[in-house]
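here is a sequence together with a model predicted from it:
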Amino acid sequence: MTLLTFRFAPSPNGDLHLGHAYSALLNQKLANTSDGRLLLRIEDIDTTRCTPQFEAGVLADLKWLGLGWEEPLRRQSEHFAEYKAVLDRLIREELVYPAFMSRGEIRAFITDCEKRGRDWPRDPDGVPLYPPTDKALPMRERKRRIDDNQPFAWRLDVGAALAHVGKDLAWAEFSDETLSATRSVGARPRDWGDVIVARRDIPTSYHLAVVMDDALQGVSHVVRGQDLFSATGVQRLLQELLGLPQPAYFHHRLILGPDGRKLSKSLGDSGLAALRGAGASPDDIRRMVGL
């Protein structure tokens, strides 16, 4: 019988807060009740914002909470060569393209379109979709700009990717924390436009790294926050393109701050280190997050 495998995957770019605690403890609870495995993955592809000091704080907070995980933990920054191999495959298959527009150029393009009466589409997070200009560049011009060392990112050609897959996509979503029933959710990767899958200096992005890591680590159940629900559509597309197994998903409720907004690592009053320093116990944290 295959063991169910869960994972908690924080980014060490700040202190953990109550929302992270809830997600970590829920993954641990589900792994324990199913006699499964719990893995810890450090998602540190952003080598500028992610630091060893923040990672040490993350590990200290998780150990204080009583979280246990299988060793060794996986650090994404140690696996760039693996991500690059997959990126090179997407480049060869012409499913990605180099995108050169700066943020200012994107804003100017969209402003011009809106001045002419055209509403520009936005992704589920409210960010304007990337304009189609670079996708139409001839191969010779793309190569010239890359050789000239112009900054760029690799973006997924979502239209070409969906044509390559050739079928509608969906995923199995659990209905509650008991994981007793699932429903099928239709994936909508077009809602995100041509997302970034890698940068010139970092051969991956969140979307590409997470689907590869979940497959390589044998993750069967992805339990994470509701804020990532829509992004699952992009990840399902990448799984199909790369022939990766599809985990089951549960996007859990978010722990909100006093103002009703999603917690942020910049909100010190909900940080685990601050709460511990104020005298809170691990049991207090469990009560605060409803576990």
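Sure, I can see it.

only C-alpha atoms from now on, for both contacts and neighbour counts.
Fine.

can you map out the helices along the chain?
Under the criterion DSSP state H, the chain contains helices at 18-33, 52-65, 80-92, 103-115, 139-147, 158-165, 206-216, 232-242, 272-277, 282-288.

V197 is nearest to which of those?
helix 206-216 (5.8 Å; C-alpha to C-alpha).

try this one next to it:
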Amino acid sequence: MYVGRFAPSPTGLLHIGSLLTAVASYLDARSRQGRWLVRMEDLDPPREMPGAAASILSTLEAFSLHWDGEVVYQSRRHHLYAAALDALRTQNKVYPCFCSRKTVQAEARGMSVDGVIYGGRCALNDASISAVAHKPPAWRLRTDTAIIGFQDAVQGWQQQCLASDTGDFILLRADGCWAYQLAVVVDDAAQGVNHVVRGQDLLVSTPRQIYVQQLLGLAQPEYAHLPLLTNAQGQKWSKQTRAPALDLRRREDLLRQVLLYLGLPLAPQVDSLADLLEWAVLHWRLERVRPHAIVTE
């Protein structure tokens, strides 16, 4: 059975970009008689907005986007991530890293696809580790020169050499917060998610997640990364770019707007949002989604 999911972070209220992701993942699941899950990725308390998780769920319901089963909260699943880290530790695939952010920046081997490439001090220099062993470490995953590739249903073939494109990356931060790259893999596997429809901003993370899946012996989902919605300056709509929260008084207009962004034909007049979604399920074709960013008002 097809199992998809929508996995927002409660760092703010839903905006037009997150609505597009929710609707696309919902339509892809329902058009294939699959299950659509909701998971709250609440692993970074300093960045979370009080009340955002409840607001996100009520907004989904207001748009008639009804999920299957119970909502999963990552903040309640630390034991699963710890077990995965232990499994990688027994394979000697992870190591403690005591480097400060300043050290990482100063000793970087270059720029990665989404940051800097770690210089490897703690992977190579045991003396530096013992000298600061009193500090809580981060835990990094060792990478190698193998090419990790996958076929994305929207963006086409993608590949990375993790050793040169990302370097050894963090799975558990020094402050005790779990990294997205580990948590998302563990949760997708535990929930049986086999189709991931999400935003293009996460495309560069996917090879790292596939690598973690391979090391843990987990199945690889099929991926589809949607085009980003941007403002007039070309910035992705987000809390940082002051994306306005969805105006629930304009629900039908907003839903019709994202359906057009997703390549559906102009929808007929309907009696309810549920009817509009039912029509969209019947007309949904993932191959109609264009890969390029969409500038919105």
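All right, it came through fine. As the structure is a computational prediction, the values presented were derived from the model and not from experiment.

quick one on the thing from earlier: output the helices of the first structure as CSV; include the columns distance to V185 of the first structure and mean neighbour count.
Shown next, in CSV, are these (distance: least, C-alpha to C-alpha, whole Å; neighbours: other C-alpha atoms under 10 Å):
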stretch, distance to V185 of the first structure, mean neighbour count
helix 18-33, 21, 21
helix 52-65, 32, 16
helix 80-92, 26, 15
helix 103-115, 31, 13
helix 139-147, 37, 12
helix 158-165, 17, 16
helix 206-216, 18, 19
helix 232-242, 9, 20
helix 272-277, 34, 18
helix 282-288, 30, 15
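
adding distance to D194 of the first structure, write those out as JSON lines.
Shown next, in JSON lines, are the helices of the first structure (distance: least, C-alpha to C-alpha, whole Å):
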{"stretch": "helix 18-33", "distance to D194 of the first structure": "29"}
{"stretch": "helix 52-65", "distance to D194 of the first structure": "31"}
{"stretch": "helix 80-92", "distance to D194 of the first structure": "14"}
{"stretch": "helix 103-115", "distance to D194 of the first structure": "13"}
{"stretch": "helix 139-147", "distance to D194 of the first structure": "17"}
{"stretch": "helix 158-165", "distance to D194 of the first structure": "6"}
{"stretch": "helix 206-216", "distance to D194 of the first structure": "12"}
{"stretch": "helix 232-242", "distance to D194 of the first structure": "10"}
{"stretch": "helix 272-277", "distance to D194 of the first structure": "36"}
{"stretch": "helix 282-288", "distance to D194 of the first structure": "39"}
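
nearest to Y249 of the first structure, of the ones you listed?
So among the helices of the first structure, helix 232-242 is nearest, using C-alpha to C-alpha, at 8.8 Å.

which residues of the second structure does the closest one align to?
Mapping helix 232-242 of the first structure onto the second structure (TM-score structural alignment) gives residues 206-216.

and the matching stretch against the first structure, how far off on average?
After superposition onto the first structure, stretch 206-216 of the second structure sits on average 0.5 Å from its aligned residues (mean C-alpha distance after the TM-score superposition for the first structure).

can you list contacts of that stretch?
Identification of contacts with stretch 206-216 of the second structure by C-alpha atoms under 8 Å, 6 or more residues apart in numbering yields 84, 87-88, 148-150, 159-160, 162, 181-182, 184-185, 219-220.
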